[in-house]
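Undergrad: have a look at this prediction, sequence included:
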Amino acid sequence: MRNFFLYVPVGAGMVYAAILYNSRGLLTLAGAAMLLPPFFLCMLWSVRRHLEGRITVSLLPGTGDYRIRFCLENKSPFYLPDIRMKILLKNKGNGKKHKIRLAGDVCPGQKAELTGIFQSPEFGLWQAECRKCFCYDCLGLFRLKKEWKETLQFMVFPSCYETNLKVGIRTRLFQSDSSWYHPRTGGDDPAEVLKLREYRRGDRMNQIHWKLSAKNEELIVAETSMPMGCNVVVFLDVDTGKMDRKTGIACWEVLHTLSQEMVNQECFHFLVWYEKETGRLRRRAIREQEDLTEFWNEILQHETGRCLFLQEYEQEFRGESFASVILWKQELELYVNDRFLIQIIPEQVKRQLLELELIV
């Protein structure tokens, strides 16, 4: 609006000069200049009515930064030369806030993205919110506000580092009850057929698919799949209410690194923690990336505590078997099958994980 108050005296001066010097050309120019503001105002009003948008968030590969986008679509027949907005980012856990300013333009009938970078955000559940934006005309005479009320929640994971974790043969071949089966490895579970093939010398009689064999008039063998249970149990022996920030970051980074590496190697596992509110153990089966995302969403909503995990686990989940146990303690001590492996120093997490050799 500041430009508008400068524009009006200039336009009035042009009209005065046109009358004073009796100049038709100058009068025509002054008349056109006086008609521009209402045209720009109508244009902005139309664009504001037909403007749609949404927030998207994505991780920049190889960095800890996140790209914040506001995707706009201008369904009006007019060009929007300038649009500005603020994206408010809030950590749902500790309440920390961060603002990102976005600006750009949108062509008529087209889409555009306003992009900003959220540098190295702290681990946790974040909410991105845009409450309003401001639309400007070409000369900056008018500014119209548009209410958005767009929100998006996204998870910022702990840093994940390189480590030397290997899944042992015993754990790999350990057969526990499961409704998941390996897509390539054969086993002895008749509930899931891996593939059908012709009979070969040495095949067991109980592998023959008798119905298909009778239908095809030749022996057909059904290779069964190996069930993929959660053969590794990871106990999170941590009291979140008694950890300082530096220790907490290191704790989550190590846990995320180990769990992510097991996911990469198709080693299904349970992440187990003690929930203070209910006084019981909680667990999440981790088989794929989505499970790990759900785990972080869930654990951030509750305060965890410490207990005698192995005893509590055997009572809570009676009869369940597993091949290997990882105990990750609040003191940043790592135990594998009751054997102390390493104590992590918060300032040296990346180096220690790289040097770590862990077989589960």
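TA: Sure thing, it's come through. Residues are numbered from 1 along each chain as shown.
Undergrad: from now on I want contacts and neighbour counts done on CA atoms only, so please keep to that.
TA: Fine.
Undergrad: could you pull out the strands for the stretch 201-350 of the chain?
TA: Listed in chain order, the strands of the stretch 201-350 of the chain (DSSP state E, counting those that start in this stretch) span 220-227, 232-237, 269-275, 280-286, 304-305, 324-329, 333-336, 339-343.
Undergrad: among these, which is nearest Glu73?
TA: strand 280-286 (38.6 Å; C-alpha to C-alpha).
Undergrad: one more to weigh against that first structure:
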Amino acid sequence: MVRVKLLYLAALIGLGVFVIAFRGPIAVVLFLAFLVLPVFLKAAVLWMRRSLTVTLSTAFTEERTKREVRYQISARNRSFLPITACQVTLLCKNRMVDGQESQTVRFSVPARGRRLVQGTVSSAHYGSFQLSATRIKVYDWFWLFHSNLKALPPVSFLLWPPAEEISAQPLLSAQSGADVQRYSTERKGDDPSELFGVREYQEGDRQQRIHWKLSSKMGNFMVKEFSLPIANAVTLVVELSADEDAFLLDGLLELTNTLSTDLVSRRIPHRVCWYRQKEEQDVCFDVANDEERDFMMSELLQSEIPSARKGCPPLSLAHCEALVQGRLVYLTSRENAVRQESLRGRAQPVTLFEVTRKEGLPAILEPDFRRIPVTADDVPESLAGVEW
């Protein structure tokens, strides 16, 4: 744009010399028109800016875990003047690991028309992202002037880690290791010891489920609905740390999703816990199906990672001790011999998955304690054949 202005200034000086040398009416008119041109262009670009509306939206690719997302920029020009140059600067920020990437998109918009521009933004890491149009510029036809539109509000999206099938052998039965019984608040079941709700009788209902006392009061047959028991057989404790390599964090997220998906596929209810800096406390999510697993992963990806450098403590095993139900499975990307010793001292069996970039680490296998190293670059391959 500076080069265009210098060229215009050079042409204006040359035209002025031409007018002085020849002093013809045509030369004078041409010089005056060239002199007034910036005023016209500035007014035109301001008019085009007021007539332009830009929106930004995102849509996932067919594979949600390809670490990229499609975006669409929609521009509408209500003016009778065509916009030959509109420039949008996109900023994609990963709120989980404090990384960001930017790209610039240029396009034109016809007079009284629309333009749809599509593209993709990608990231080297998983996490929670914000895509925003930080700068929107409209240029005149000669690129002498530009006018800025107001920045658009950011669009949020998540890039998920993949989940692979890891073992043909079940971890444990749905009831083993679970010492806490809970009931679903959303789905009914067949456990007569807990009442889920009461509804009107429908054709096909069994007579054994008729609530006779309530039916006599209501004047209609009312039927009992029993509750669905959910036993947490496993608790996954995820130790997040922003002080580690971002690729180790990717491996930890992929490991969490893989193990939780494996448990859901085996119909084993489980609990996932981690430290969330926003609440400054450990949080837990009970998972028994795909919907609850997806909700848990979305909350995990949107969590701000605690950092010891910022004075934020990592997840404390002592704090979450009361939250553990059934078998404890500890997921971490940090080497800590002291923590391993504290895990060994637990009464219940413990499995420690340690995400690392080192090769050939030996697994520690004891009657009540297992340490399984997982390679961050290839989590499914690291878990091949592991009966966890």
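TA: All right, it came through fine. All values derive from a computational prediction rather than experimental measurement.
Undergrad: from the rest of the structure, what touches the strand ranked longest in the first structure?
TA: With secondary structure taken from DSSP state E, the first structure has its longest strand at strand 181-198. With contact meaning C-alpha atoms under 8 Å, 6 or more residues apart in numbering, strand 181-198 of the first structure is reached by Glu218, Leu219, Ile220, Val221, Ala222, Glu223, Thr224, Ser225, Met226, Pro227, Met228.
Undergrad: please enumerate the helices of the second structure.
TA: All helices of the second structure, identified by DSSP state H, fall at 2-22, 25-51, 212-218, 246-265, 290-301, 337-344, 379-382.
Undergrad: okay, the ones you listed, which one's buried deepest?
TA: Each of the helices of the second structure was scored by mean neighbour count; the highest is helix 246-265, a mean of 23, by mean count of other C-alpha atoms under 10 Å.
Undergrad: returning to what we had before: distance to Ser108 of the second structure for the helices of the second structure - can I get that in JSON lines?
TA: Converted to JSON lines, the helices of the second structure look like this (distance: least, C-alpha to C-alpha, whole Å):
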{"stretch": "helix 2-22", "distance to Ser108 of the second structure": "19"}
{"stretch": "helix 25-51", "distance to Ser108 of the second structure": "12"}
{"stretch": "helix 212-218", "distance to Ser108 of the second structure": "69"}
{"stretch": "helix 246-265", "distance to Ser108 of the second structure": "39"}
{"stretch": "helix 290-301", "distance to Ser108 of the second structure": "37"}
{"stretch": "helix 337-344", "distance to Ser108 of the second structure": "59"}
{"stretch": "helix 379-382", "distance to Ser108 of the second structure": "45"}
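Undergrad: among those, which comes closest to Tyr126 of the second structure?
TA: When the helices of the second structure are compared by C-alpha to C-alpha, helix 246-265 sits nearest Tyr126 of the second structure, at 6.1 Å.
Undergrad: what is the closest one packed up against?
TA: For helix 246-265 of the second structure, the elements it packs on are helix 290-301, strand 327-332, strand 350-356, helix 379-382, judged by 3 or more C-alpha pairs under 8 Å, 6 or more residues apart in numbering; DSSP states H and E.
Undergrad: let's go with 7 Å and repeat that
TA: Applying 3 or more C-alpha pairs under 7 Å, 6 or more residues apart in numbering; DSSP states H and E, one finds that helix 246-265 of the second structure makes contact with strand 350-356.
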